[in-house]
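>>> any chance you can model this:
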Amino acid sequence: MPAAKYQLTENPNEVIRLDDNTKIPHGHRWWDDYEAWLAEGNQPLPIDAEKITKESLIAAIASMRYDLEVAGTSWNGIPVFTDRDSRSVLTSAIVTGQLLGSWPQGWKFADGQFRAVTGDELKAVALAVKQHVDAAFMAEAGHGAAIATLSDQAAIDAYDVSAGWPA
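Next comes the predicted model:
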């Protein structure tokens, strides 16, 4: 079914044309266009429906990126935390190891297990985390660029924010 072109209002004798947010009262010459559109089997958005905008799509992809960013990844088949606090602790452990030569004797992974790791292994964990986080941000950037090119309400309504994210 095509994207909605009109939205109902509290006033049953008025609709909003979504392409340009024009209110069309019953009896106006454009009301005939609305009725013809309805006759084709189309349905207007309900009164309380929120219009999808480029801004709402941008907000949705930012939220999806954050959820992916902090969802975790794996290193050598072992689940790894990627939330911002865990990344900070990981970075601190590596900096401390490099500056002071004092590496952690073990690391707690996202499965709750402590494992012995070398400094090089801890750096490899950090690289896996960085690649995961970078992929989330790059997917958001790609969506943002695509959304910027959307030229009309039908394209905005049809845009699929769930496609194109890394696994």
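>>> from here on, just use CA atoms for contacts and neighbour counts.
Noted.
>>> isn't I156 right up against K51?
No: using C-alpha atoms under 8 Å, I156 makes no contact with K51, being 9.8 Å away.
>>> got the residue ranges for the strands in this protein?
6-8, 14-17, 22-25, 73-75, 78-80, 107-108, 114-115 (DSSP state E).
>>> adding mean neighbour count, write these out as a markdown table.
Formatted as a markdown table, the strands of the chain follow (neighbours: other C-alpha atoms under 10 Å):
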| stretch | mean neighbour count |
| --- | --- |
| strand 6-8 | 21 |
| strand 14-17 | 20 |
| strand 22-25 | 15 |
| strand 73-75 | 18 |
| strand 78-80 | 17 |
| strand 107-108 | 14 |
| strand 114-115 | 12 |
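>>> let's see this one next to it:
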Amino acid sequence: MYAINGAGFRAISEASDLQAGEVLSLEFPEHLIGPPTTLEGMKLAAKARATQLRWECETGGVSIGDVQVGSTTEDQNRISSVLAAAGLGTVEQVDFKANSGWVTLTLAEIRGIAAAISAHVQACFTAERAHHEAIDAIGNIEELQAYDVAAGWPA
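Presented below is the predicted three-dimensional model:
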């Protein structure tokens, strides 16, 4: 993931890292400088692709039984809000709009969903880290070109 501005670009980990005047690019900004040709430049591009894939996986949702639940930051915040309200004793069950449709859930089920999303997000970051470390360990362009950054992501 890259932040692009009038002066060039920089690699970022999250869209929230954008600063005023920058736009987000999920792909390496070849249109600004051409494709990378050095091993280090190619490693940066490969790690940016791993970061992009982590973000897509992280925010792509998670299946819990027959329910497909969103896992974006907004989805996580909504679930946290329900759990906070539960702590106040204001709710015992909720109507929940999952990606797969409406369901009525108990607080125990909501807690289970929160735990599943948390585990999913952590697995995504663990996979991204493994890719970054593997890419850093590559010693030549041929090995890097053979490396499959799309493999090994959580389902």
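>>> which of I156 and K51 of structure 1 has more neighbours?
I156 (20 against 15; other C-alpha atoms under 10 Å).
>>> could you find the closest non-adjacent residue to that one?
Using C-alpha to C-alpha, 6 or more residues apart in numbering and skipping the chain neighbours, the partner closest in space to I156 of structure 1 is L150 (6.1 Å).
>>> map the one you found onto structure 2.
Under the alignment (TM-score structural alignment), L150 of structure 1 maps onto I138 of structure 2.
>>> do you know how far that match is from M42 of structure 2?
According to C-alpha to C-alpha, to the nearest Å, I138 of structure 2 and M42 of structure 2 sit 11 Å apart.
>>> which neighbours do those two share?
L144 (C-alpha atoms under 8 Å, 6 or more residues apart in numbering).
>>> looking at these two, which is more packed in?
Between I138 of structure 2 and M42, counted using other C-alpha under 10 Å, the more crowded position is M42 (18 against 15).
>>> mind telling me what that one corresponds to in structure 1?
Using TM-score structural alignment, M42 of structure 2 pairs with T53 in structure 1.
>>> which residues touch the closest residue to that match other than its chain neighbours?
Nearest residue to T53 of structure 1 in three dimensions, chain neighbours excluded: I156, at 6.6 Å (C-alpha to C-alpha, 6+ apart). The contact partners of I156 of structure 1, by C-alpha under 8 Å, 6+ apart, come to I52, T53, K54, I147, L150.
>>> contacting residues for the match of M42 of structure 2?
Q153, I156, D157.
>>> list of residues touching stretch 81-99 of structure 2?
Contacts for stretch 81-99 of structure 2 (C-alpha under 8 Å, 6+ apart): V67, Q68, V69, G70, W102, V103, T104, L105, T106, L107, I110, R111.
>>> good, we can wrap up now.
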